[in-house]
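>>> only the shape, not the letters, is given here:
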């Protein structure tokens, strides 16, 4: 039985990458285990690879959810951004205050969860996303992927190839993490100083900033395009929220910023740095997506 329970973290990692939502990933894992425990002992014993069975079921649930998520996100108020994750040392539990966080409830942070990568995944068809993540990230064979996606292995190979091409076309060469951190820190300092010229200098002229407020009244409902426009908006925000504290934090495994008011996280910002300029900023303000950053903060 412990072998079944030990699959939990793997399933959570898989589902988060497939769905871009920790809350949805947790629901998928719960549903997967519910289906396992709904079987009789004889049915369970007849399964050669329980881990493989759990992965197959979780993958199929995710595939169904991705189909319905597309319709849900078309009705979403404003832009939809994947749910940001903190570094494991900063993770706070969504359970009762003081309850320790189970390591199985954490997602491993690597290049397959950085925000730029997850945003590209959002542009893929559900089948492309599932085939690519299962094969290229988790190293399942195309025969195994085919069982989950319901296509032939050759078709799954094509899906993964198409997804790989999308990734290549959208991503600039990686900027070293230390360099990214320095640029994000400079952005923080310029923002705090309300230095618009410094902000403009750090932003690519064609940069975009996207905010996800989940329908909050004061949310930005459309992307802001252009480095100068983003810089001016950042200065406006600093003027409107004088008691805001900006902290350097790891967001989905990369340097990012967190804005707090009265000690409570209200915005998590992820950055895409190309060379020595910021190309994209994703600011998540939807309270439902900030649970790992805010729950138990009063403890």
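All right, it came through fine. Since the model is a prediction, treat every value here as computed from it, not as a measurement.

>>> alpha carbons only for contacts and neighbour counts from here, please
Noted.

>>> Three-state assignment for residue 272, please.
strand (DSSP: H, G, I helix; E, B strand; the rest coil).

>>> do I have it right that it meets residue 255?
No: contact criterion CA atoms under 8 Å: residue 272 and residue 255 do not qualify, at 9.4 Å.

>>> quick one: secondary structure of residue 267?
Classified using three-state DSSP, residue 267 is strand.

>>> secondary structure element for the residue of the chain most remote from its centre?
The C-alpha centroid of the chain is most remote from residue 42, which lies 38.4 Å away (CA atoms, centre = their mean). Per DSSP states H and E: residue 42 is located in helix 41-45.

>>> now that helix: buried residues?
For helix 41-45, burial by neighbour count (16 or more other CA atoms under 10 Å) applies to no residue.

>>> this is the other structure I want to compare:
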């Protein structure tokens, strides 16, 4: 076995956790893969034999890469329609799935978008992955005490800003009512299941670079009616421990709707409208 193959095997042993960290920091499966790949490239260029704690070293590298990506993303955001849309993650990596199941999924990712890059990284690394503040400090360029304060501020904002999802049975009732109202063209029934401040985010993926954002129950209901189609069917699926709707046309997946249901109403809808990416997801359909 040559040195590169051996190093790749050592890296693969940490890949699942690195990808989970990057996804929670970035909220994007594709960007998380990019961050992990960059960590691999940096490892290959380093003196791997001199790294005493490879897992910790790789987590630090991924953290720095993610922080740079978050800062770059923030600098690019000038148009309010260029708002980030968290991606659903479903794969066959048991460690990654366990991390996703233990968190609050898309609802948390939406709240994390309101944090500064440094706050977000400190919170995710410490609160979700147990990284010590002494290790976080050099990544964010602060002292351990300052890194602790970053995580503390983020924690307070998450607690006050994150909607508490209803239990799964209640979520199913609300999503069923939404689907029935959309199919029937019932505007008032849609308003009844949508929170007045509901936010709809649409990611078109490779089909269109810009991302659309619609706010308010009336506007979201109008969009739901405008894009309903007799040839499309919707099936409820699990996304990050919450409920979603897989939209198909003639049996072919075309889009995925992630629903955040809290207080008996839908407070957020995140749509992945890239059929190619939707088809690649391994979704669990509900009976």
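It's in. The structure displayed is predicted, hence computed values, not measured ones.

>>> TM-score of the superposed pair?
Superposed pair, TM-score by TM-score structural alignment, normalised by the length of the second structure: 0.84. Supporting alignment: 274 aligned residues with a CA RMSD of 2.7 Å.

>>> rewinding a little: following the helix holding residue 42 of the first structure, which helix or strand comes up?
Beyond helix 41-45 of the first structure toward the C-terminal end (DSSP H and E), the next one is helix 50-74.

>>> centre of the chain to that following helix, how far?
In terms of CA atoms, centre = their mean, to the nearest Å, the centre of helix 50-74 of the first structure is found 16 Å from the chain centre.

>>> for that helix, name the packing helices and strands.
Packing partners of helix 50-74 of the first structure (3 or more CA pairs under 8 Å, 6 or more residues apart in numbering; DSSP states H and E): helix 8-19, helix 22-37, helix 126-132, helix 142-149.

>>> closest one to residue 181 of the first structure among those?
Residue 181 of the first structure sits nearest to helix 8-19 of all those, at 23.8 Å, using CA to CA.

>>> what is the corresponding segment of the second structure for the closest one?
Counting by TM-score structural alignment, helix 8-19 of the first structure falls onto residues 15-26 of the second structure.

>>> just stretch 160-173 of the first structure next, same as before
Residue span in the second structure matched to stretch 160-173 of the first structure, by TM-score structural alignment: 151-164.

>>> mind checking how far that stretch is from the chain centre?
16 Å.

>>> in that stretch, which residues are buried?
Of all the residues in stretch 151-164 of the second structure, those buried under the rule 16+ other CA under 10 Å are 151-152, 154-155, 158, 162-163.

>>> of those, which is the nearest to residue 233 of the second structure?
residue 163 (28.2 Å).

>>> in terms of helices and strands, where is the closest one?
Going by DSSP H and E, residue 163 of the second structure is not in any helix or strand.

>>> contacts only, for the counterpart of residue 36 of the second structure in the first structure.
Under the alignment (TM-score structural alignment), residue 36 of the second structure pairs with residue 29 of the first structure. Neighbouring residues of residue 29 of the first structure by CA atoms under 8 Å, 6 or more residues apart in numbering: 8, 11-12, 15, 58.

>>> narrow the residues you listed to those that are buried.
With burial judged by 16+ other CA under 10 Å, the buried subset of those is 8, 11-12, 15, 58.

>>> residue 128 of the first structure: which of those is nearest?
Nearest member of those to residue 128 of the first structure, counting by CA to CA, is residue 15, at 14.7 Å.

>>> I'd assumed residue 62 was in contact with the closest one.
Yes: contact criterion CA under 8 Å: residue 15 of the first structure and residue 62 qualify, at 6.6 Å.

>>> translate residue 267 of the first structure into the numbering of the second structure.
Using TM-score structural alignment, residue 267 of the first structure lines up with residue 255 in the second structure.

>>> ok, its match - contacts?
246-248, 271-275, 278.

>>> any idea how far residue 281 of the second structure is from the spatially closest residue to it that is not a sequence neighbour?
With sequence-adjacent residues excluded and distances taken as CA to CA, 6 or more residues apart in numbering, residue 255 of the second structure is closest to residue 273, at 4.5 Å. Going from residue 273 of the second structure to residue 281 of the second structure by CA to CA, to the nearest Å gives 13 Å.

>>> my guess is residue 19 of the second structure meets residue 34, correct?
No: counting by CA under 8 Å, residue 19 of the second structure does not reach residue 34; the two are 9.4 Å apart.

>>> which element is residue 124 of the first structure on?
Counting by DSSP H and E, no helix or strand carries residue 124 of the first structure.

>>> what does it correspond to in the second structure?
Counting by TM-score structural alignment, residue 124 of the first structure corresponds to residue 115 in the second structure.
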